[in-house]
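Participant: Dropping a prediction and its sequence here:
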Amino acid sequence: MNPFEQLDERFKTLHKPTARLDHLYDGCRWAEGPAYFPAHRTLVWSDIPNNRILRYDETTAQVGVFRHPSNYSNGNTVDPQGRLVSAEHGERRVTRTEHDGTITVLADSYDGKRLNSPNDVVVRSDGTVYFTDPSYGIEGYYEGFAAEPEQAGQHLFRISPHGGIEIAADDMQRPNGLAFSPDERVLYVSDTGNKTMRAYDVADDGTLSGSREFARCTAGGFDGFRLDEQGHIWSSAGDGVHVLHPDGTLIGKVRVPEGVANVQWGGYKRNRLYICATQSLYAILLPVRGAKTM
């Protein structure tokens, strides 16, 4: 069965109708936050309610537990030095796993008050960390621990390479997934509060400006997403993966039988799209490669 739905002629070069959607693993309660390590060809992703991070080995197709407990980690990414950076609901913090396995806390508070529940995270090539901080992880016990928010709002934060933290954007209801354009000049952020995606211009010093609505989701809401080398956005949605042209037009879909939460590029050519979808991990091979800035 062809998993692709073409809505625009510009989608034609981005998929192969003969490609199949591979179902790699099930047994999750809420699969999220995939991150890929090219050096050993493994993908890690969060199973938030089960309080664990799982690991898929491309070379053997085996799945094992990478970390348990994971402090109800959600989003994960790999920094330019090849270290895992994670957003944790449980401890309400952003951490980095060093090469020796030790954990470094990058942020757990702002202005003397605890963060809400860091959700997703990206790292710019200069080491600047951006993360979203909605309150999903403290609104009950399913994905963390119920607590009253201490922050005045739900913001996008920026951590400088030297460790200072500040609010990068405060004009979203529930900032969620985020990713850079291939040249790192634009930062895209999904706002699950109103089912939109916003775009921000990124200055050399990391500050953001030019906030604008980039796209509006037509099925469910945007959550996590990644870009390919050509600047197309491959985003989670309620009926699969939505593919957005750099001008914001929805040009195609990858149909998935479960609601999708996040995606990540992998494979030795960086053209295998991994898909975290509710209970399962899927993957599909594409004729395009993911952007290097992930």
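Facilitator: That came through fine. Every value quoted in this text rests on a predicted model; they were computed, and no experiment measured them.
Participant: switch to C-alpha atoms for all contacts and neighbour counts from now on
Facilitator: Will do.
Participant: buried set for the helix or strand containing Tyr282?
Facilitator: For Tyr282, the host element (DSSP states H and E) is strand 280-285. Within strand 280-285, the residues scored as buried using 16 or more other C-alpha atoms under 10 Å are 280-285.
Participant: try stretch 13-28
Facilitator: Neighbour-count burial for stretch 13-28 [16+ other C-alpha under 10 Å]: 14-15, 21, 28.
Participant: same check, this time on stretch 46-63
Facilitator: Those would be 46-56, 63, for stretch 46-63 by 16+ other C-alpha under 10 Å.
Participant: Can you name every helix or strand that the strand holding Tyr282 contacts?
Facilitator: Packing partners of strand 280-285 (3 or more C-alpha pairs under 8 Å, 6 or more residues apart in numbering; DSSP states H and E): strand 22-26, strand 272-277.
Participant: So which of those is nearest Ala152?
Facilitator: Smallest distance to Ala152 across the helices and strands packed on strand 280-285 (C-alpha to C-alpha): 31.0 Å, for strand 272-277.
Participant: picking up where we left off before, now, the most widely separated pair of the buried residues of strand 280-285?
Facilitator: Longest span within these, C-alpha to C-alpha: Ser280 and Leu285, 17.1 Å.
Participant: Next one: the spatially most central residue of the chain relative to Thr192, how far apart?
Facilitator: In the chain, the centroid-proximal residue (C-alpha atoms, centre = their mean) is Gly224; its distance is 4.0 Å. According to C-alpha to C-alpha, to the nearest Å, Gly224 and Thr192 sit 10 Å apart.
Participant: any common contacting residues for those two?
Facilitator: Common neighbours of Gly224 and Thr192, counting by C-alpha atoms under 8 Å, 6 or more residues apart in numbering, are Asn176.
Participant: Pull out the buried residues from stretch 66-74.
Facilitator: Residues of stretch 66-74 classed as buried under the neighbour-count rule (16+ other C-alpha under 10 Å) are 70-74.
Participant: And for the closest residue in space to Glu229 that isn't next to it in sequence, the neighbour number?
Facilitator: Closest residue to Glu229 apart from its sequence neighbours, by C-alpha to C-alpha, 6 or more residues apart in numbering: Ala291 at 4.3 Å. Counted with other C-alpha atoms under 10 Å, residues neighbouring Ala291 total 20.
Participant: One more: Ile165?
Facilitator: Ile165: 19 neighbours (other C-alpha under 10 Å).
Participant: my guess is it meets Tyr110, correct?
Facilitator: Yes: the criterion here is C-alpha atoms under 8 Å, and Ile165 meets it with Tyr110 at 7.1 Å.
Participant: Tell me how far the strand or helix carrying Thr95 lies from the chain's centre.
Facilitator: Counting by DSSP H and E, the element that carries Thr95 is strand 93-97. For strand 93-97, the gap between its own C-alpha mean and the chain's C-alpha mean amounts to 15 Å (C-alpha atoms, centre = their mean, to the nearest Å).
Participant: next, the one to line up against it:
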Amino acid sequence: MMNSFPRLPNPLGKAIKHLVAAALVAPVFISAAAFAVDAKTPAIPGVVKEGTAVQFIKEGFEGTEGPIAAPDGSFLFTETRANRITKIAPDNTISTFLENSNGSNGLAFAPNGDLITVQVNNNQVGVVYPKGREKVLVKDFEGQGFQRTNDLVLAKNGGVYFTDSGPGQDVKAEPKTGVYYISPEGKTKRVVGINEIERPNGIQLSRDEKTLYVANTGGEYVLSYAIKADGSLSDRKNFAKIPNGLQKNEQGALSSGADGLAIDADGRLYVTSNTGVDVFDDKGKFLGGIPVPHKPQNVAFAGKDKKTLYIVGRGAAYKVDVLTAGFAGRVK
């Protein structure tokens, strides 16, 4: 899939072609050289100016997921295979925020400073930071464990929505995907039935928290649901169609690559997919795509004014200056 390099501008495409040609006569490490390149954006009104650099920060991270803004404006994400949460400062200084994160994937800061995460090591949701306040919020539902807790979003009332994407790629088990809600009182309920979504992945709330968005990696659409007063869902819709549709992934399965979700101050939805970051308005209309050399997995706004869009995927991190800040009411 990476061989087609969709949406990449000519300078980047030429650089990669030269590297591949060089590989025929001498050994080169294409991965590091090919992707340590800034891509350039097309013009997307209200999002980016034409020619804005998608700045390469670093590659070689051990898993790249769960990005959010830290309270100080720096950028946090999980290195799932390394079992840590990593911090990137605005000047690109990289440090470790938390070791032994229990395989944290999706992240969210609560108003009291607790860092709530979905944790793939035990397939549970809980608090991993600060030290001394760690606790499990939920580890099973009706006596059955989750298969692979993936992403979460925290509502302003303290409720938590999270996805269970089904068994991991190396696990032979019947998929039992779902979306769940932990109420402010700590009670958990399933709000999207088992296998109603092929592979629920990234999850996000609209600005007014009346709509829940769910990325379906196994389908062509980001889905939307109306949120009821008790946190349950109704009125499922195909909200936004991933423009390049379904493609075969590394395992040969059809996938849109729809994964991480973020929203900006005007309600636009940013979706990582097979070809970059797809941007939609608050009605689901496709506005344009931001090209990324590495196939991205997740995305978040950070920086002092939340006008930097950070993109992570396949062990690499990038950032791009945007015209509209990320929504102030959400850590992404």
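Facilitator: Happy to help now that I have it. Please read all numbers here as calculations on a predicted model, not as lab measurements.
Participant: re the thing from before, if I pick the aligned residue in the second structure for the residue nearest to Glu229 of the first structure, what's in contact with it?
Facilitator: The equivalent of Ala291 of the first structure in the second structure is Phe327 (alignment by TM-score structural alignment). For Phe327 of the second structure, the contacting residues are 207, 263-267, 306, by C-alpha under 8 Å, 6+ apart.
Participant: and the aligned partner of Arg96 of the first structure in the second structure, how many neighbours?
Facilitator: For Arg96 of the first structure, the aligned residue in the second structure is Val127 (criterion: TM-score structural alignment). Counted with other C-alpha under 10 Å, the neighbours of Val127 of the second structure add up to 24.
Participant: name the helices or strands packed onto the strand holding Thr95 of the first structure?
Facilitator: Strand 93-97 of the first structure packs on strand 84-88, strand 103-107, going by 3+ C-alpha pairs under 8 Å, 6+ apart.
Participant: Summarise which helices and strands the first one is packed against.
Facilitator: Same thing as strand 84-88 of the first structure. Right, strand 84-88 of the first structure is packed against strand 73-78, strand 93-97, strand 121-123 by 3+ C-alpha pairs under 8 Å, 6+ apart.
Participant: That strand vs the second structure, average offset?
Facilitator: Superposed on the second structure, strand 84-88 of the first structure shows a mean distance to its aligned partners of 1.1 Å (mean C-alpha distance after the TM-score superposition for the first structure).
Participant: One more: the last one?
Facilitator: On superposition with the second structure, the average gap between strand 103-107 of the first structure and its aligned counterparts reaches 1.0 Å (mean C-alpha distance after the TM-score superposition for the first structure).
Participant: Please pull up the helix or strand immediately following that strand.
Facilitator: Using DSSP H and E, the helix or strand that directly follows strand 103-107 of the first structure along the chain is strand 109-110.
Participant: for the buried residues of stretch 13-28 of the first structure, which one is nearest Asp120 of the first structure?
Facilitator: For the buried residues of stretch 13-28 of the first structure, the nearest to Asp120 of the first structure is Cys28 (18.6 Å; C-alpha to C-alpha).
Participant: Could you measure from that closest one over to Thr278 of the first structure?
Facilitator: Using C-alpha to C-alpha, we find Cys28 of the first structure at a distance of 7 Å from Thr278 of the first structure.
Participant: All the helices of the stretch 1-150 of the second structure, residue numbers only.
Facilitator: Counting by DSSP state H, counting those that start in this stretch, the stretch 1-150 of the second structure has helices at residues 10-23, 30-35.
Participant: Check which helices and strands the first one sits against.
Facilitator: The helices and strands touching helix 10-23 of the second structure, judged by 3+ C-alpha pairs under 8 Å, 6+ apart, are helix 30-35.
Participant: how about the helix it packs on, aligned to which bit of the first structure?
Facilitator: Counting by TM-score structural alignment, helix 30-35 of the second structure sits on no residues of the first structure.
Participant: Tell me how far that helix lies from the chain's centre.
Facilitator: Its chain's average C-alpha position is 23 Å from that of helix 30-35 of the second structure, according to C-alpha atoms, centre = their mean.
Participant: Now do that helix: everything it contacts.
Facilitator: With contacts defined as C-alpha under 8 Å, 6+ apart, helix 30-35 of the second structure is touched by 15-16, 19-20, 56, 59, 293-294.
Participant: do stretch 112-123 of the second structure as well
Facilitator: Contacts of stretch 112-123 of the second structure (C-alpha under 8 Å, 6+ apart): 101-110, 124-130, 133, 139, 145-152, 162.
Participant: now, of the helices and strands packed on strand 84-88 of the first structure, which is deepest in the fold?
Facilitator: strand 73-78 (a mean of 28; mean count of other C-alpha atoms under 10 Å).
Participant: List the superposition-based mean deviation of it with respect to the second structure.
Facilitator: Superposed on the second structure, strand 73-78 of the first structure shows a mean distance to its aligned partners of 1.6 Å (mean C-alpha distance after the TM-score superposition for the first structure).
Participant: Where in the second structure does that strand fall?
Facilitator: Counting by TM-score structural alignment, strand 73-78 of the first structure corresponds to 104-109 in the second structure.
Participant: Check the offset of that stretch from the chain's centre.
Facilitator: Worked out by C-alpha atoms, centre = their mean, stretch 104-109 of the second structure lies 10 Å from the chain centre.
Participant: Enumerate every residue touching Leu152 of the second structure.
Facilitator: Applying C-alpha under 8 Å, 6+ apart to Leu152 of the second structure gives the contacts 106-108, 117-118, 160-163, 202-204.
Participant: mapped onto the first structure, which of these hold?
Facilitator: Retained in the first structure: 106-108, 117-118, 160-163, 202-203, out of the contacts of Leu152 of the second structure (criterion both residues aligned by TM-score structural alignment, their matches' C-alpha atoms under 8 Å).
Participant: Rebuild those residues as JSON lines, extending it with distance to Gln169 of the second structure.
Facilitator: Output for those, formatted as JSON lines (distance: C-alpha to C-alpha, whole Å):
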{"residue": "Gly106", "distance to Gln169 of the second structure": "18"}
{"residue": "Leu107", "distance to Gln169 of the second structure": "22"}
{"residue": "Ala108", "distance to Gln169 of the second structure": "25"}
{"residue": "Thr117", "distance to Gln169 of the second structure": "21"}
{"residue": "Val118", "distance to Gln169 of the second structure": "18"}
{"residue": "Val160", "distance to Gln169 of the second structure": "26"}
{"residue": "Tyr161", "distance to Gln169 of the second structure": "23"}
{"residue": "Phe162", "distance to Gln169 of the second structure": "19"}
{"residue": "Thr163", "distance to Gln169 of the second structure": "16"}
{"residue": "Gly202", "distance to Gln169 of the second structure": "17"}
{"residue": "Ile203", "distance to Gln169 of the second structure": "20"}
